[in-house]
Structure formats: C-alpha cells, structure tokens
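>>> Sequence and predicted model, in that order:
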Amino acid sequence: MTEVDITADGPSKGEFRDVMGRFASGVTVITTRIDGEDLGAAASAVSSLSDEPPSLLICLNVTSTTAQAIVKTGAFAVNVLAEDSAPIAQRFASKAPDKFASIAFERGRTGAPLISGSIAHFECVVDETVRGGTHYVFLARVVNVASTPGNPLAYFRGSFGRMETAPDAAALHAVRDYVVGTVSDVAVPLDAESIAAELEIEVGRSYQALVALVGEGLVRRTGATFEVEPVPDQVIFDYYAAKLAIEIGAAAQTVGSLDTEQLAELRRLLEVTLAHSVDGQFGDPAGWIRANAAFHEYLVSLAGSTILMETYKGLRLPAMEQRSISQSTRATGQLHEDHRTIVEGYEAGDVELVLRTLTAHARRPQETRAAAASAS
C-alpha cells in the first residue's frame, strides 16, 4: 500500500477555499424556529446521506445562530432555491437582523419556515450532531418533502448564477434545426413549450436546448425569454471552418480517382451554380443556396462514407445560409471561379489545386463581410 506523508504541509486556507470554489454546487437556505423566532442561513454544503431511511447531512459554521438553534431544537428545513432567487441567497448569507422581512414562506411540519418559490423542501429532524473543524455537521432524517418544477440556483467561485444542464443531443439537433431553418423573423420570441409540442420532445429538453443555443450565438436570452438572434459572423465562420475540414478530407481521398460519370456529374452541378448570378449581389438567394449545397455535398459524397456525409449534412449549412444570405447580401463572382477551378482540379487529378481552392473558397464569406464593412 502506498504510504502518504501526512506530516507534509497542506494547502493554506486561501488555497483550499480557492480550489473548492471551482466545485459548482446548488444553493439552499437552512431554516429553523426557536422560541418564536425564525432563523435561516444560506448553505451549499448539503448532501444526500441515505434513502433508507431518507436522510441527509448539512454543514453550518458553529458561529451561525441558525446552527446554534438547530443544536437546541433538533429540527430544520432545507429550501432548495430556484435560479432567480439570488437576492434571497444573498440576504440569508448576510448578517441582516431580520432575514425574513419581505420573504414569503409557509410553516412546515417541524415549525421551520418553507420559503415560497423554492424548487424543493426537505423537512428534517436531527439524529446526530458532529463537530468538524469550524462547522457543525448535522445528520438528519427527512420527515417530509415537496418539489415544484424549475432550475436550481448555482454557486461557483463566489458568485450565484444559473446551473445549466446539458441538453439531450437529439433534442438539441432538432431545436437547432428549428431555430436555424424554420424561424426567420428575428422579432418573434421562441417559446419552449410550443417548440416542444411541434417537435414532439419534452419541454425540459426544449428549454435546455434553447439555453445551449444561447452559447452558440443563435439565440438571445433575456431572463426567461428567448429570441432568435441574427446569425453572428463568427458563428458563420466557425461553420465554414468545419465545412472546409470535411471537404479537404474528402478531396484528399478522391481527387485523381473519379470515373468519367462522376466527373460529368460534378461538371453538371457546376453548371447549375453558374446559372445563379452572384456578381455583386445574390439575385436568387434560395436558388444559389440550393445549387451551392448540391455541388459541395456531392464533393463530400464522393468519399463514399455515410458517416462523413451525415456529419457534413449535420452542419445544416443551407439552413444557416437562409438566415444570413438575402438579395442585399454582398457577393462576388469569385465564388463561380472557385467552383470552376475545383472541377478543373478534379478533372486534371491535381489534388493540391483542389485543396488550395477549397481553402480560399471557405474564406470568401469572411472576405466579403470585411469588404462590406470597410465600404460602409
């Protein structure tokens, strides 16, 4: 067995608190009642202990009047705060003389206050009290519970905030498709319940997906309200970078190995894109998007990998472009020239030419936006 040198210096108080602060936890308010007075303290040190019998433990500083009262009463309640309850958490983390002033609550079985708006309540009676350093550790049986829908308030590195959960992958894809491809009016709010009903997914997963899309820059969030955002340039550039990586991989495998029919189909798809004028402006944005998508998807399909093709289509680039390209969008005839050069490179078996042109082609949106910005 490996021996540990327990005589070595441990972390300082500041180091310990800094590193522990990186552990995100939920926020609760521990409440009790003694001699006709309601007491409460904010706490994140709450943990399930057993489910038979239902038990939990909490830790409170020995100097806390709430902790001292629990030692005497042997009863308390744990109120799990909702994500919009940061003011309540701050109030009970302070030394305010009357923390319950203006706080709505009900009286629980043990007499402890149950704070309204909390997403969960645990009413407890103490089985054992242990002194651990600067804190009391109360081991308690749960005698009553209640819960309501909602998301918890989180505590991380000294700050309160929302605790976001990862959305179901399938739900995230479905909601992203809905936001990118279906919703076109940036002034229309996004309703998680309506989206869930239309996509036949759970409301909670719809909500979590919208939260995730806020991080992607596709959705704006104000409080509990979500709205479609105009697609940020950086989001578009990131999508095109992913597109380029896939196309380069496919081209590296296929240039120089296509048969006559495949080369003919590639040239046919090129001619379709040439039918859409993009010199200065997109005359037919929808037509260009369809033709351009067909051309590039065919390039990827030549690799013969179903997984690669599904990954490429999963970028939903045509839907993204519907949000970002209109008749007023600046365009360049260089897009046509890139397509011609790519096809010529495939026909000549010149892989370096194809890779170089694909790379330049992926930069066109960024170059066009930079030119538009400098001209305005």
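Great, that's in hand.
>>> C-alpha only now, for contacts and for neighbours.
OK.
>>> I'd like to know how many residues surround residue 360.
Residues lying near residue 360 (other C-alpha atoms under 10 Å) number 15.
>>> Next, it: secondary structure please.
Judged by DSSP: H, G, I helix; E, B strand; the rest coil, the three-state class of residue 360 is helix.
>>> Check which residues of whatever helix or strand residue 352 lives in are buried.
Per DSSP states H and E: residue 352 is located in helix 351-362. Residues 351, 353, 354, 355, 357, 358, 359, 361, 362 are the ones in helix 351-362 that count as buried (16 or more other C-alpha atoms under 10 Å).
>>> After that helix, which helix or strand is next?
Scanning forward in sequence from helix 351-362 by DSSP H and E, the next helix or strand is helix 364-375.
>>> From the contact counts, what lies against that next one?
helix 233-254, strand 330-331 (3 or more C-alpha pairs under 8 Å, 6 or more residues apart in numbering; DSSP states H and E).
>>> if you set the cut-off to 7 Å instead, what comes out?
Packing partners of helix 364-375 (3 or more C-alpha pairs under 7 Å, 6 or more residues apart in numbering; DSSP states H and E): none among the helices and strands.
>>> what does it rub up against?
Helix 364-375 has contacts (C-alpha atoms under 7 Å, 6 or more residues apart in numbering) with 237, 330, 331.
>>> And the residue lying closest to the second one once chain neighbours are set aside, how far from residue 126?
When you say that, I think you mean residue 330. Leaving aside its sequence neighbours, residue 330 sits nearest to residue 281 (C-alpha to C-alpha, 6 or more residues apart in numbering; 5.0 Å). Here residue 281 is placed at a distance of 73 Å from residue 126 (C-alpha to C-alpha, to the nearest Å).
>>> The host helix or strand of residue 221 packs against which elements?
Following DSSP H and E, the helix or strand that holds residue 221 is strand 219-222. Packing contacts for strand 219-222, counted by 3+ C-alpha pairs under 7 Å, 6+ apart, involve helix 203-216, strand 225-228.
>>> would you turn these into CSV with mean neighbour count?
Below are the helices and strands packed on strand 219-222 laid out as CSV (neighbours: other C-alpha atoms under 10 Å):
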stretch, mean neighbour count
helix 203-216, 20
strand 225-228, 19
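>>> what would these look like in TSV with distance to residue 30?
TSV is the format used below for these (distance: least, C-alpha to C-alpha, whole Å):
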stretch	distance to residue 30
helix 203-216	28
strand 225-228	31
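>>> surely residue 192 meets residue 205?
No: contact criterion C-alpha atoms under 7 Å: residue 192 and residue 205 do not qualify, at 8.7 Å.
>>> And here is the other one:
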Amino acid sequence: MKNTLLGLCALFFCSNVSIAQVIVNDFDSIKLYTLTNDSGMTVKVTNYGAIITSIMVPDRNGKVGDVALGYNRVEDYINAVDKPYFGAIVGRYGNRIAKGAFSIGDKTYALATNNNANHLHGGVIGFDKVVWDAKPIEGDGFTGLELSYLAKDMEEGYPGNLQVTVTYQWNNKNELSVNYHASTDKSTPVNLTQHTYFNLKGEGEGTILDHELMLNAKTYTPVDSGLIPTGKMPNVEGTPFDFTVSKPIGRDVGASDEQLEFGLGYDHNFVLDKPYGEMGLAARVYEPTTGRVMEITTTEPGIQFYCGNFLDGRLKGKAGKTYLHRGGFCLETQHYPDSPNQPNFPSTIIKPGKDYQTKTTFKFSTQKK
C-alpha cells in the first residue's frame, strides 16, 4: 500500500500525507471531475469515496454559489476530524446497524462497532474511503460520471462479492440524479445513500436554522439513546418532527423532547408518503435570503434528516470559513436504519440474481420572496 498521495497537483493542492488508516491500492488514480450543464452550472465529483465536492447554482439574483460543504484537498477528506462523510457515497450499509451484528438465515455476521456500540456507514473503511473506478458519460441534456467498485466477500464483515455502480447525472435543468445499482453472489444487506451536507446560503455562510424544510412524511422511526430505531413508527403530528408543512429547521430543534435529546437535534429517519419503490417527492428546502430551493425525489422508502449537530467550528471549508454548529444539513434517501434486525421494516437484503437499484434526484431552482 502506498503511504503518500502522488500525481494530484492538477486536481488538488498536494502534500505528502500518511494514509495508513485507509486501505486502498492506488492513490495515484484519484481524480476530480467537473460536470457542466448548458447554463454553466457545475457539480464536482472525485472518485475518492465517490464524493461530491461542489455544487454551483444561482440564487434568485443570478449570483452563483457553492451549496455543498467540503474541501479543496483530498487530504482533508481523508484526515477530517470526526469523519463527517462530506459529500460521500456511504455503504455497504448507510446508517446504523445495532451492535454491529445481523443474521441471514442461521448465520450471524459481525461488523465493526465504529459508532459507540453500533456499526455506522459501512464500517472503518466504508465506500466513502475507497477509490472508485470512474468513467465520464454524456447523454441528451446531461453530463455525468459512472463510478464502480467491487466490495469483496467479507470486506468489513459483509458477505458476498458486491459489484456497485453509482452514476451521477447533471442536466440542463440543474437536476442532479444519483442512480445506484448493485449485484451480489451471496445474500447481503445493501443500503447506499448520498451524504452531502447542504447550505443553500452557500458553504460556510452561517447556520441552516432559517432554511424552511418540508418532508413528505407523516411518520418517522424514533430511536433509543444509541440512535437505533425502536421499531415503532408514530405519527409526527403535534411533535417537533412534523415537517409536513414547511417550517424553519430551527423552529423546534431546541424543544424539550427526548428524541431531540437523543439525537442532539434532528438525526432521524422519516417514512416517506409514497408508493414503495416508485419515484416520488421526499423533501423540499427553501432558503429565504437567497431564494434557493432544493427538491428531492426518490424511489427509496425513507429519508434521514440530520441538521449538522456534530459540526462545531473545527472544520474549515473550501472558502476558508469554518463550519459552524448546524452549518449544514443532510437529507439522505435510504431504507430505514437497522433494517437487517427489524423484521417490520422493508428488507435491505439482496440475493444473487436480484439486483439492488434505486434513484434519487436533487433539483435546484429559485423562488421570489
């Protein structure tokens, strides 16, 4: 394994840096790709972690800004304090699995417990920390990038050789589509998601508490103190978790509520109100000072809303500004956390010959005051 980053000067600011904690074969192959549409708006993606490093979109006055948190250097993604997963594809299983264990049939599999007593986002070396194969693509009205990775049998404790393809498509309507496909030679859990932190004011431009959020979800999956779902799916009506009508993220985040105490704010999965497996509306976010709007549609049954509770000012972004507490939010389309251990949740187990396929689209636009 190589222990320095080489050949990146045209793509990132370079320095020699130890990567002993990341097990990959070839860091010379890390590249940064820019997807550009007809209006000149761009999305940047690196094949390290399949990370979206930048999304440039206009505000209501036509001023272009970067709405995705992240870094200019690959070293910062590798060495970031607390590993926030900025912009990455996480897997083989996004979100948490209780006590790092699950069973398929009569066999139990042990995973890393990298989030207190639980397993999080694929383990110590998840999909966010590997180098993907990348191939630029083009189509009618879009540019894109196809990324692929082979997760080997028992990598991070998961059974099966899993061939994964994630395709980003950026079109002329400022829509970013993420298409996921995976196949396996053994039954295995799969739950991939995109982990970009957004701030529609612009990255590093203060908190996201004034962003107005609507979630197409009348129920959610409450958690225990370890952020593992209890298995219940109560109605959000009358609780701080009611986003069925758009409201500022900060309105109820400080309410006296056990669930908010467990998550240190919002860090919960919401059950989407749409037919299972069909493309439908998941969320809409509006930022009133810039007029920027982001709408999310997905085939997934759930969405994890996280409001940047662990950001604390230690991390500096691309413009050199610190990322404040709640300086970004994530909306991660997904199956529900801990599904392999929750028989009443939709299954995340895929089998040989039964491929995994999902799609999520982020649409950016503006509205007047």
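Cool, got the structure. On a predicted model such as this, the values are computed, not experimentally measured, just so you know.
>>> Quick TM-score on the pair, please.
Remark: TM-score between the superposed chains equals 0.22 [TM-score structural alignment, normalised by the length of the second structure]; 135 aligned residues with a C-alpha RMSD of 6.8 Å.
>>> For residue 175 of the first structure, find the nearest of the helices and strands packed on strand 219-222 of the first structure.
For those, proximity to residue 175 of the first structure was assessed by C-alpha to C-alpha; helix 203-216 is nearest, at 6.4 Å.
>>> I'd like to know which elements the closest one is packed against.
For helix 203-216 of the first structure, the packing partners by 3+ C-alpha pairs under 7 Å, 6+ apart come out as helix 169-177, helix 192-199, strand 219-222.
>>> which one of the ones you listed lies closest to residue 159 of the first structure?
Closest approach to residue 159 of the first structure among these is made by strand 219-222 (19.3 Å; C-alpha to C-alpha).
>>> hang on, residue 261 of the second structure is in a helix, isn't it?
Yes: counting by three-state DSSP, one finds residue 261 of the second structure located in a helix.
>>> which element is residue 131 of the first structure on?
Following DSSP H and E, the helix or strand that holds residue 131 of the first structure is strand 120-132.
>>> Okay, buried residues for that strand please.
For strand 120-132 of the first structure, the neighbour count (16+ other C-alpha under 10 Å) marks 120, 121, 122, 123, 124, 125, 126, 129 as buried.
>>> Out of the helices and strands packed on strand 219-222 of the first structure, which is closest to residue 75 of the first structure?
helix 203-216 (34.0 Å).
>>> The closest one vs helix 169-177, what angle?
60 degrees (axes from the mean of the first three to the mean of the last three C-alpha atoms, to 10 degrees).
>>> Report the angle between helix 203-216 of the first structure and helix 233-254.
Relative orientation of helix 203-216 of the first structure versus helix 233-254 (the same axes, to 10 degrees): 90 degrees.
>>> Pretty sure the residue nearest to residue 330 of the first structure sits against residue 288.
No: the pair residue 281 of the first structure / residue 288 is not scored as a contact, 11.1 Å apart, by C-alpha under 7 Å.
>>> between these two, which one's more packed in?
Legend: neighbour count by other C-alpha under 10 Å for residue 281 of the first structure and residue 288, higher for residue 288 (21 against 17).
>>> Make sure that one is indeed in a strand.
No: according to three-state DSSP, residue 288 of the first structure belongs to no strand; its state is helix.
>>> Return the distance of it relative to residue 270 of the first structure.
For residue 288 of the first structure, the distance to residue 270 of the first structure - C-alpha to C-alpha - is 11 Å.
>>> One more: residue 307 of the first structure?
Applying C-alpha to C-alpha to residue 307 of the first structure and residue 270 of the first structure gives a distance of 25 Å.
>>> Next: residue 246 of the first structure.
Distance, residue 246 of the first structure to residue 270 of the first structure, by C-alpha to C-alpha: 19 Å.
>>> sorry, back to before: and the helix holding residue 352 of the first structure, what does it pack onto?
Partner elements for helix 351-362 of the first structure (3+ C-alpha pairs under 7 Å, 6+ apart): helix 233-254, helix 334-348.
>>> just the angle between the shortest one and helix 351-362, please?
For helix 334-348 of the first structure against helix 351-362, the angle between stretch directions is 160 degrees (the same axes, to 10 degrees).
>>> in helix 334-348 of the first structure, what's buried?
Those would be 335, 336, 338, 339, 340, 341, 342, 343, 344, 345, 346, 347, for helix 334-348 of the first structure by 16+ other C-alpha under 10 Å.
>>> Can you tell me which of those is nearest residue 293 of the first structure?
Proximity of the buried residues of helix 334-348 of the first structure to residue 293 of the first structure, judged by C-alpha to C-alpha, is greatest for residue 339, which lies at 12.0 Å.
>>> Quick check: that closest one touching residue 272?
No: the pair residue 339 of the first structure / residue 272 is not scored as a contact, 10.8 Å apart, by C-alpha under 7 Å.
>>> ok, back up a step: how about the helices and strands packed on helix 203-216 of the first structure, which one is nearest residue 251 of the first structure?
helix 169-177 (27.0 Å).
>>> From the rest of the structure, what touches the helix or strand just after that closest one?
Next helix or strand after helix 169-177 of the first structure toward the C-terminus (DSSP H and E): strand 189-190. Strand 189-190 of the first structure has contacts (C-alpha under 7 Å, 6+ apart) with 226, 227, 228.
>>> Compare neighbour counts for residue 307 and residue 270 of the first structure and give me the winner.
residue 270 (21 against 9).
>>> Name the helix or strand for that one, please.
Assigned by DSSP H and E, residue 270 of the first structure belongs to helix 260-274.
>>> Which other helices and strands does the helix or strand that comes right after that helix contact?
The first helix or strand that comes after helix 260-274 of the first structure along the chain, using DSSP H and E, is strand 280-281. Counting contacts by 3+ C-alpha pairs under 7 Å, 6+ apart, strand 280-281 of the first structure is packed against strand 330-331.
>>> just checking, what packs against the strand it packs on?
Using 3+ C-alpha pairs under 7 Å, 6+ apart: strand 330-331 of the first structure touches strand 280-281.
>>> rerun that using 10 Å as the cut-off
When contacts are defined as 3 or more C-alpha pairs under 10 Å, 6 or more residues apart in numbering; DSSP states H and E, strand 330-331 of the first structure sits against strand 280-281, helix 364-375.
>>> Residue 142 of the first structure: which of the ones you listed is closest?
Comparing these by their distance to residue 142 of the first structure (C-alpha to C-alpha), the top pick is helix 364-375, with 59.3 Å.
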